[in-house]
Structures are given as structure tokens and as C-alpha cells.
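Novice: Following is a predicted model, sequence given first.
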Amino acid sequence: MAFTPAPWPRKLRSQEWWGGTSRDNIYHRGWMKNQGYPHDMFDGRPVIGILNTWSELNPCNAHLDVLAQKVKNGIYEAGGFPVEVPVFSVSESTFRPTAMMFRNLAAMAVEEQIRGQPIDGVVCLVGCDKTTPSLLMGAASCDVPTIMVTGGPMLNGHFRGERVGSGTHLWKFSEMVKAGTMTQEEFLEAEAGMSRSAGSCNTMGTASTMASMAEALGMALSGNAAIPAVDSRRRTMAQLSGRRIVQMVKDDLKPSDILTKQAFENAIRTNAAIGGSTNAVIHLLAIAGRVGIDLTLDDWDRCGRDVPTIVNLMPSGKYLMEEFFYAGGLPVVIKRLGEMGLLHNDALTVSGETAWEQVRDVQNHNDDVILSNERALTQSGGIVVVKGNLAPNGAVLKPSAATPALMTHRGRAVVFEDIDDYKAKINDEALDIDETCVMVLKNCGPKGYPGMAEVGNMGLPPKVLRKGITDMVRISDARMSGTAYGTVVLHTSPEAAAGGPLAIVRDGDMIELDVPNRRLHLDLTDEEIARRLAEWHPAATAPEGGYAMLHHLHVGGADTGADLDFLRGCRGAPVGKDSH
């Protein structure tokens, strides 16, 4: 895609604050000089905001302070003025009720940081699941030159000679304890080897998926996604990104130039090839909504349906992000898509090159990690979108993590009204359930949980696990961790709390899942569904105040990205008035 750089030099946005001799200019410059900046730092060089999600309560991002210094070095080298700005850091491992509830709050805070301050371009330092999409959303809403730098995955975990993937083995070992095949003491021993270095999840969970999505969209430098957090090349990538953002400001290369419909289609196909997280669906829909791109669930199914899953990583495969990096990382996957005719080769990236120009010379160094098309984990990867009278607006399923035999299944519903109901019943030996049933969880969507928690991969009842059964069909309006696996139908829209058909499912109802035909059907007549919906009443009222109330009143459905309705669209970054 052709891009014409803007003329340089020119007056930058930051000069409205710092360029001149007015009282207001002196006011702004004078306060900044208390940090020891010389006068020529304010002479019109690009001011780069390093939006840093570093936090000690966000363990995936706790090393970003080191990367920030490398970014600064790169900015200085390229003649820019770096300013580090702390922004809202949403941790998947600690935030309650769920990190997803605060993704939109973080995006709103980032947007206003950019809009209200003398920033000409931004480097987004991100890592944990929601920090990558939230900063992308906020930056896209302002449309100033932006580059993403992710913190990288942890090193491989190990336990008694077994390769341990963060998250994936947590679910596996937990089920083994319930089944009686692993002791609690062994589980505690495994804990020590699960997370043994700085970085985010080392599986193809949501953090690694969103790092890959940032790269596939063209918003990060090629090769960024897979470098381990503690590898020296991660720090090199940060410094190179610092250099690059200065030139992007000079060229006026903005997110709106990069985040085209073609870029999103590239990302969707990349997600299919890597066996990426279902959470990417919600996040890319939300990002697209910020730049005015018409992206729908149908695009996800259309673009991903014929893409083989060729990255052999947990939870779909057997390796971890460390091996993926050594094999060549995401550039190898993107090159493969280009060779298959599935890539918009001329899509523009932050490097100034096209998607194809960046990857045409890369090589695969391990064909057991990045598989040939013939050896793909599944020939039809991607995210499946199923619709029907149980999900009129759609629901999603990840084929590469599901059991093939369950992709066509009809079973009796066992219903849990909310997550507390599930927790109260699931270990009860008297629960009327077997492996042929369909587990249904309600009221865990954007409004219902609130925030749409990662509880959709409900653990199976112990009496089923003791039979050696490890998977059942599960349906909910919730999300699941990108590190999770199973035949799990998620994001059912409209959600139960908004009066979707999921709300009126009862124990004993028959449900049919038909993935090949993209169908999710509740075996009731239209008249019976209408009668039950007419009798339905919301289980909970809106919160009385605070952000929870704002979220409840304005959050959209999962099928549109679960963004707040008043945040959709690009509002730009006008300078505004100075009243000092």
C-alpha cells in the first residue's frame, strides 16, 4: 500500500505547548525544566510518550521499566524527546471481578493521556492480555503515530521432566487433582516451576496472541511478538522501536494509515495459523470500531475458515513460545500465509515497509514447531462462528483446541444460572450429569458477570473426570483464557443478562452443536422460546455508582467487541485550549 510521508520539518503538535515565548509556553517549558532538561529539548524535536503499563501487581509487565529505558535510548538516538508516562495496567492474574471489565477504562485513560498532553507520537509498552488491546484502542482513537512494544513471554516452565505451559497446565493439573491422579502436594510443587522468569504466558494464550495480532496488524516491528522477555533481543527490539517512532512522527505515519480492513484480515488469518486465543475476536472487533473499520464476526469465520493451524504450541499443540521464537517466530507464519495467497501482501506496517517486504527472506528453523501445511494441527483453523436460535448474533469456538468427535453433538442441558451456582453444584456427586450432557453457564457476559470473565472453560465434574473423560461440550456467554482448551462455545450473543435466548435454557433441554454447518440450536419451538423470553426478568440490577455502573449502562455485546458505546470511533487528538 503506497504511503506518502508528510513534509519535514513542520510544526508539531507539542509545539503548541512548548514552542514560543508566550506566558503559556514559558509556563509549560519552565515546569518541565525542573527535571533537568536543557532548553534545546523543546526546539521542535518529536515528543514521544512512552505509555508504560509497568506494575508490580501486573507480573507479566513487571519488567517493562527496563524496556522503557531502552526505548528512551532509541528515541534520543533518533533525535526525539522521550517522556515516560505511566498508564492504567490491567492484570489478568490479579484484577477482580475480571480484567476484561477494565479494558475499556484503560483505553479511555490512555486516549485522554494522549489527547490532553504535548505528545507527537507514542510507544505502547504492553504485555498482559488486556494491556495490548487497551493501549491500541486508546491510541487508535487519537490517531497519533504509534508503535507497539510487547514485553515478551516467559521462559518454558518445567515439572518433573515435563514441559509446563503457563495457564494450560494449571487447568490440566487442577483437573488431575479433581480426578485423583495428582496429589495436592504435587500440584504445589508444580507451581514453583510454572512461572520461572519475567514475562507473560509462554503458551499461545491471549498475551502471546495479542502480541502476534499487533505484529500481524502492522503495528509492531517484524519479529516483536515471540522474543522471550529475558532474551537480550527483546531489549534490542525496544531500542529499535524507539528509533523508529521518531521517523514515524516525521513521516506522520498514523494508525489510520495502517489499520485498514486488509490489515485486520491479515490478523484474522494469522490468528488461525497460530491457533490464537478466542479473546482476539473481541479485541480486534473493538480496535476496528475505534478506527471506523466495518469488521464483524462473519469476517472472522470467512477469513479463518480455510487457514490451517501450523503453529504447534500449547494449548493446541505441544511446544511453547520459546521454541516458536527459535523456529523463526511470527514472520515465518506471515510468510507462509503470503505464499498461500492468504495475505494482503501490500498492507502497510510501522516499519514503512509492506507486510510481505518484511518477511520474504525469513526461514523456518524447526518444522516440528512451525508445521508444514500437510502436517497442520487442523486444516480448518481459525475461530468458528456458530449461530442459531441459541445465539442469534453468534458465538465462537476454537477448533484447534477442541475434541473433533464433539464438533457435532446433541446433548441434554445441565444449566448453571451463574458462576456461583456452578461452583455450588459441580462437585456434588448427586448432580445429574454425564459426559453426553451439554454444560450451560449463564450470566457471565459483558453485563452479567460483570465484565465477561474467563470462566467459560468450566471444569468437568469429578465423577466424569474419574471415568477418564477430559472434555465435554460447554456453552456460555463468558470468555475463556487463551491458555485453555476444550470444546467450549463462548461469547454467546446476546448474553443472558441482556435477555438473549441463553437466559431461558432449562435443565433437560436438548442442544445441538453442529460446527461443520456453523449451527447452535436449542431444540424448542419458536413459540416456546418466545413464551419463556416473555416471562424472563433480569437477575440483577445495575450497580449503583462508579465505573461499574458506567460499564453496565454502556457496554456493548461480545459480537461487537464489548466496547463502551460512547468510545467507538476516532476522535483525533486536537490541541485544544490553553487557559493558563
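Specialist: Cool, got the structure. Residues are numbered from 1 along each chain as shown.
Novice: Could you use CA atoms for every contact and neighbour count after this?
Specialist: Will do.
Novice: Whichever strand or helix holds His28: which residues count as buried?
Specialist: Take DSSP states H and E as the rule and His28 turns out to sit in helix 23-32. Neighbour-count burial for helix 23-32, counted by 16 or more other CA atoms under 10 Å, picks out 24-25, 28-29.
Novice: With respect to His551, which of the residues you listed is nearest?
Specialist: His28 (34.9 Å; CA to CA).
Novice: how near is that closest one to Val122?
Specialist: In this view, His28 and Val122 are 20 Å apart by CA to CA, to the nearest Å.
Novice: returning to that earlier point: which of the buried residues of helix 23-32 lies closest to His409?
Specialist: Using CA to CA, the buried residues of helix 23-32 come closest to His409 at His28, 65.2 Å.
Novice: From what I see, Arg305 and Val384 are in contact.
Specialist: Yes - when contacts are counted by CA atoms under 8 Å, Arg305 is listed as touching Val384 (7.2 Å).
Novice: Compare neighbour counts for these two and give me the winner.
Specialist: A direct count of neighbours by other CA atoms under 10 Å for Arg305 and Val384 places Val384 higher, at 26 against 18.
Novice: residues contacting the more buried one?
Specialist: Listed by CA atoms under 8 Å, 6 or more residues apart in numbering, the contact partners of Val384 are 300-301, 304-305, 396-399, 515, 518.
Novice: so can I have TSV of the buried residues of helix 23-32 showing distance to Arg243?
Specialist: Below are the buried residues of helix 23-32 laid out as TSV (distance: CA to CA, whole Å):
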residue	distance to Arg243
Asp24	30
Asn25	27
His28	26
Arg29	24
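Novice: picking up where we left off before, what's next to the helix holding His28, contact-wise?
Specialist: 16-20, 42, 578, 580.
Novice: The same query, at a cut-off of 7 Å, please.
Specialist: 17-19, 580 (CA atoms under 7 Å, 6 or more residues apart in numbering).
Novice: One more: stretch 86-100?
Specialist: Contacts for stretch 86-100 (CA under 7 Å, 6+ apart): 51-55, 58, 102, 106, 110, 128-131, 451-453.
Novice: how far away is Ser493 from Asp526?
Specialist: Counting by CA to CA, the gap from Ser493 to Asp526 is 17 Å.
Novice: So these two - more neighbours on which side?
Specialist: Neighbour count, other CA under 10 Å: between Ser493 and Asp526, Ser493 has more, with 27 against 10.
Novice: ok, second structure coming up, stack it against the first:
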Amino acid sequence: MAAQELRSQQWFGRKGKDGFIYRAWMKNQGIPDYEFQGKPIIGICNTWSELTPCNAHFRDLAESVKRGILEAGGFPVEFPVMSLGETLMKPTAMLYRNLASMDVEESIRANPLDGVVLLCGCDKTTPALVMGACSVNIPTIVVSGGPMLTGNHRGAQIGTSDVWRYHDDVRAGILPEDELMTIESAMCRSQGHCAVMGTASSMACMVESLGLSLPGNAAIPAADSRRKVLAQLSGLRIVEMVKEDLKLSDLLTRQSFENAIKVNAAIGGSTNFVIHLLAIAGRIGVPLALKDFDPISKNIPLIANLQPSGKYFMEDLFYAGGLPVVLKALDSILHRDCITANGKTIAANYDNAVCCNSNVIGTIDTPFNTATGLAILSGNLCENGAVIKPSAASAHLMQHTGKAVVFENIEDFKSRIDTDELEVDEQSILVLKNVGPKGYPGMPEVGNMGIPKKLLAKGVTDMVRISDGRMSGTGFGTVVLHVSPEAAMGGNFAMIKTGDLITLDVPNRTLNVDLSEDEFAERKRQFLAPEAIADRGYVKLYTDHVQQAHLGADMDFLVGGSGSQVLRDSH
């Protein structure tokens, strides 16, 4: 690409006062003049933060990216954007995904960047960065932070999914509270995001299967030196992408989205994948609806034997050959000709992949679980749909009818779930309302409600649970999520009462409550919408404009993009 075609030359290529200002103030960092003479300016969008432990190694990782950019003849400029720490942020990091995407979008558009490297890892940082970059649509490549090393406690491998088991064991009196302190020091023993196929790992697999990263990006552990090698190669590659003018819109096609959906089903990926992929599709302008997910993924079994749906960890996936081996196992059902960030087709990237451990990565013919990783439900309880993860659920509950035990909000749930007065048995269906995008707000990961203490004492380990919220990708169980419209909107889900008979039928993809239309209408006449959570600031903006889960929970005014053109010139 000629110097005058570079976007950054609209700043640094100018003469007179404007060019003077742009270059002079950059030079106070000790930058020689030749760096501004037609070199591609590459932004490194960094979500490093000590409040985001999964991304706390990103300053070091950014240095590897810079080496690659310099090696290829580009000029790297690192910049920060809002970081979303899943484990610490209240009320939920999901509330701020859209805000971070705005930060990314405007930071890229407003600055003299020809291409961008997205450094992301923790759950919401990946979709937020990709969403924001899509709305600008310049050459972009993703570098994930990588999973942490597998935890180890008393000779047993452990990971984030075990948190839910330990929590129930403490509540049941099986595990002493002080033992939990020992376990927490043994679980997160290196830099990186969750070691299981949680949301962070699912997002890393998503960007690789979409073609937004170099091959192998998803599984290299954060502590492995090869993570830095991939970062350097990504820095080198983004300069070439700028020269080729290979943009996100060239990579993100309907076919690449379908590939990602198939991969997520095969790896038992997080249900959060659905809501994030829908939002990304909305930003880049690819038609994609919730109803599309089921026919694309319905007959794909679980072939990656990873927690929480299976046995092993992301570290094991890497040693077994990484995501390219999974992609190769799916070769017969993938769109092989989709172009990826390295300029090659996705098939070319996995053609030479070799499986090094068939206990970790199986095939379509020899899966670890015939249940798929994702199912979309419809019915009168969820007019606009709901999701469930069959591969992490109990087979005996896939077709189940039971009486609802309703909790009106998370506070109601916490106050009553472990009381002796709670009328519940193992056939009951737990229902949690008002934890959706508007109702909470932010749609927290509370859908995998804990089993009532009185049932844990009887040895019950799973029961059907339904909510308009989400659950952690590390969670498991027979959990129906993302019910849309959410309770706060006054749809059918808001009308469910304790004692109503609910039927879950996963094989037939239905979720219904035994209520007549007349009864629904009568209850809706008596419905009182919850009071507004906030009257100012971002939370008010969010609740006023956030879309429902089946649309990706993006803000209505953020769907689509404004491109890379700066509308006004200040100098």
C-alpha cells in the first residue's frame, strides 16, 4: 500500500500547522521523524489491568506483539481501553461489555491507526474488542492471552468448574470451609484465564474458528513461551494485512459464523458464545438470528473432552494439537474456503494438524458425548427463545415435567434457597426471574442456581433450572438460560408462579408452561413492571437501550458501524 493510501497519513502526512501538531507532540516520546514517513501505524489495543487477573500479563505480551510489528516495518502504538475483570466487577462484567466496545470503537476511529491488534482474554474483553473493531472495520487480528496452567490439589487436577462442586460440598457439610482456602491457592497457579472450556476459552476458540487469529491461538497456555511467539507472529502479520487491506468484513462472512457455531457445539463451548456471536454479527452486518444456531449445530456431538462437559483442561487440548485438530475432525461439515487472518483458507490452516491424544480430541464418529453443546428452545415460556447446553446437562432431565419454584429476583433466591421452609423436591423446577439485561441490569451469571441445601443432603446433584440470566461457561447442569423476553419486559416468563407445571423437552427443543392464553392475559393485566434501577449515567443509558438476549444484548444504537472515516477535523 502506497504511503498516501495509509489512513495514518491523514494525520502524519500533512504539511503546515496540522502536520506539525500531530508529529511534534508524538516526538516528545523520543520518536525519530522517519517513523512518520509512510510506515503503517499499528495500534495494540490492550486490556491489561491488575483488576483483570486473567489479563495481568498483557503488558509483557504486548512487547512480543511490538517486536513483530517492528520486524515487519510497521510502527507500534499501544493504547489502553476499559478492561473487564469477570471475577471482580460488580454487579456483572456483562453490564459493561457494550461500554468497553464503545471505548474500543472510538479509540480506533479517532486515532491515526492503519491496523489494530486486539489483546484480549478474560470473558467479556474478547467480544467487546471484536464488536468495537467491527464497527470501524480496519485490518485487525486477535491475540488471546491463553489459559492458565491446570490446577492441582492433593494429586487431583482442578479448574474453575470445580468451584461449583466445592461450593455445594461446603453447603452440604462435606468440605470444611478452611480447606477451601487451601484449594483456592492450588487452582489459579499461573497467569492466564480459566483452564477449562469456560467463556474465555470459548471466546478464544470463537475468534480462531472465525478466522480472526493465527492458527493455534486458542489453546496455547499463557505461561508457555509459544504464546509470546504467536504474539510476535501476529504483530508481523498485521502489517501485511494492512498492505493487503484485509479487513474484518473480508473475514467475517456468514460462512465463517456458521463454522464458529459448529465448533462451539463440538467443544461444548459456553452458552455465552451465543449472545456474543449475535452481537458481533450485528456489528459487522451479517444476518444471524438465534433460531439459526440450532439447525447448524443440532447433530454435532461433543468431540473435545474438556471440562465442564468432559474431563480434561485447555492445557491438555494444546498438547493434543489444539483447535486445528478439532477443526480437522469437523472438516466434512465446515466451510473450508473461508479466508482467515493469515490470508489462507481455514482448511489450509488445519490440513496438516495431527491429533496427539485421542482421549482429549475425538471425532464425529467417535465422540465423547452424543449430546451437542448447544440447543435452542422455543415455547410459550420463552416466546423469543432460550438456550441450554445438553453436553453439560443430565440425560435423565432432558425430558422433564415439574412444578415451578419461583424466585422473583436474586435477593429472593439467596434468602430462601437454603431454608427449611422452602417447598421443593428433586422433581421441582427452579425459576429465577429478573436477572436479564434490563432487570438486573446486565444479565449476571447466576442461572446455574445452587441446589437447595435440603436436597443436597439427600444426594441430589442436578435439577432443572430456568432463568432469564446467564451462567458462567465453567458451569454445568440442566440449566435453561437467556429466556427472552426477560421478566422485566412483562412477557410470559414474568407471569410464572410457584406451582405452575413446566415441561422441558430438549429432544423436541421446547419449553412450555401449562397455562392457557386466558390465564396469561389475566396475569399480565395484574403485572407491575419493576422500578428503574438507575436514573443517570451509563447504567441508565444501558437499561434504556439494551436489546434482549435473543438479539445479542447489544445497545440498539450500536448495531452496525460508522466505518473508519473521521467525520470532522479539529485542526
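Specialist: Noted; the coordinates are in hand. Note that the structure is a prediction, hence the values are computed from the model and not measured.
Novice: Can you tell me which of the contacts of helix 23-32 of structure 1 are buried?
Specialist: So, by 16+ other CA under 10 Å, the buried ones in the contacts of helix 23-32 of structure 1 are 17-19.
Novice: could those residues go into CSV alongside distance to Leu564 of structure 1 and secondary structure?
Specialist: Below are these laid out as CSV (distance: CA to CA, whole Å; DSSP: H, G, I helix; E, B strand; the rest coil):
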residue, distance to Leu564 of structure 1, secondary structure
Trp17, 31, helix
Trp18, 34, helix
Gly19, 36, coil
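Novice: Report the buried members of the contacts of stretch 86-100 of structure 1.
Specialist: The buried subset of the contacts of stretch 86-100 of structure 1 - by 16+ other CA under 10 Å - is 51-55, 58, 102, 106, 110, 128-131, 451-453.
Novice: mind listing what the corresponding residue of structure 2 for Trp17 of structure 1 touches?
Specialist: Residue correspondence to structure 2 (TM-score structural alignment): Trp17 of structure 1 is matched to Trp11. By CA under 7 Å, 6+ apart, Trp11 of structure 2 lies in contact with 19, 22, 112.
Novice: go on, Lys335 of structure 1?
Specialist: Counted by CA under 7 Å, 6+ apart, Lys335 of structure 1 has contacts 356, 359-360.
Novice: Make a markdown table out of the contacts of Val384 of structure 1 and add secondary structure.
Specialist: Below are these laid out as a markdown table (DSSP: H, G, I helix; E, B strand; the rest coil):
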| residue | secondary structure |
| --- | --- |
| Trp300 | helix |
| Asp301 | helix |
| Gly304 | helix |
| Arg305 | coil |
| Val396 | strand |
| Leu397 | strand |
| Lys398 | coil |
| Pro399 | helix |
| Val515 | coil |
| Arg518 | coil |
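Novice: List the members of the contacts of Lys335 of structure 1 that persist in structure 2.
Specialist: Here is what carries over to structure 2 from the contacts of Lys335 of structure 1, by both residues aligned by TM-score structural alignment, their matches' CA atoms under 7 Å: 359-360.
Novice: Now which of the contacts of Lys335 of structure 1 would you call buried?
Specialist: 356, 359.
Novice: and Thr132 of structure 1, that one's in a helix?
Specialist: Yes - remark: Thr132 of structure 1 belongs to a helix, assigned using three-state DSSP.
Novice: Would you mind measuring from the aligned partner of it in structure 2 to Gly146 of structure 2?
Specialist: Aligning on TM-score structural alignment places Thr132 of structure 1 opposite Thr126 in structure 2. Computed as CA to CA, the Thr126 of structure 2 to Gly146 of structure 2 distance reads 12 Å.
Novice: Kindly report the same for Met102 of structure 2.
Specialist: Met102 of structure 2 is 24 Å from Gly146 of structure 2, by CA to CA.
Novice: what's the mean distance for the helix holding His28 of structure 1 versus structure 2?
Specialist: Aligned to structure 2 and superposed, helix 23-32 of structure 1 gives a mean residue distance of 0.4 Å (mean CA distance after the TM-score superposition for structure 1).
Novice: if you skip the residues just before and after it, what's nearest to Leu533 of structure 1?
Specialist: Distance criterion CA to CA, 6 or more residues apart in numbering; nearest residue to Leu533 of structure 1, sequence neighbours excluded, is Ile504 at 6.5 Å.
Novice: Now check the one you found against structure 2: what is it aligned to?
Specialist: Checking TM-score structural alignment: Ile504 of structure 1 goes with Met495.
Novice: just Arg103 of structure 1 next, same as before
Specialist: So, by TM-score structural alignment, Arg103 of structure 1 is matched to Arg97.
Novice: now swap in Ile274 of structure 1 and tell me
Specialist: Under the alignment (TM-score structural alignment), Ile274 of structure 1 maps onto Ile267.
Novice: so how far is Asn352 of structure 2 from the nearest residue to that match once chain neighbours are set aside?
Specialist: Spatial nearest neighbour of Ile267 of structure 2, excluding adjacent residues (CA to CA, 6+ apart): Ala304 at 4.7 Å. From Ala304 of structure 2 over to Asn352 of structure 2 the distance is 19 Å, taken as CA to CA.
Novice: Please say which of those two ends up with more neighbours.
Specialist: Ala304 (33 against 11).
Novice: show me what contacts that one?
Specialist: Contacts of Ala304 of structure 2 (CA under 7 Å, 6+ apart): 266-267, 360-362.
Novice: Which parts of structure 2 are strands?
Specialist: Secondary structure of structure 2 (DSSP state E): strands at 41-46, 75-80, 115-120, 140-144, 151-153, 156-158, 375-379, 382-388, 399-407, 429-432, 465-467, 479-481, 501-505, 510-513.
Novice: hmm, back to that, kindly indicate which of the contacts of Lys335 of structure 1 lies nearest Leu567 of structure 1.
Specialist: Out of the contacts of Lys335 of structure 1, the member with the shortest distance to Leu567 of structure 1 (by CA to CA) is Trp356, at 32.8 Å.
Novice: That closest one matches what in structure 2?
Specialist: Checking TM-score structural alignment: Trp356 of structure 1 goes with Ala347.
Novice: For its match, give me its contacts.
Specialist: 336-337.
Novice: What distance do you get for it to Val326 of structure 2?
Specialist: Distance from Ala347 of structure 2 to Val326 of structure 2, by CA to CA: 12 Å.
Novice: now Asn152 of structure 2
Specialist: Per CA to CA, Asn152 of structure 2 is found 26 Å from Val326 of structure 2.
Novice: between the two, who's got more neighbours?
Specialist: Val326 (25 against 16).
Novice: Setting aside sequence-adjacent positions, which residue approaches that one most closely?
Specialist: Val326 of structure 2 sits nearest to Ile361 (CA to CA, 6+ apart), 6.7 Å away.
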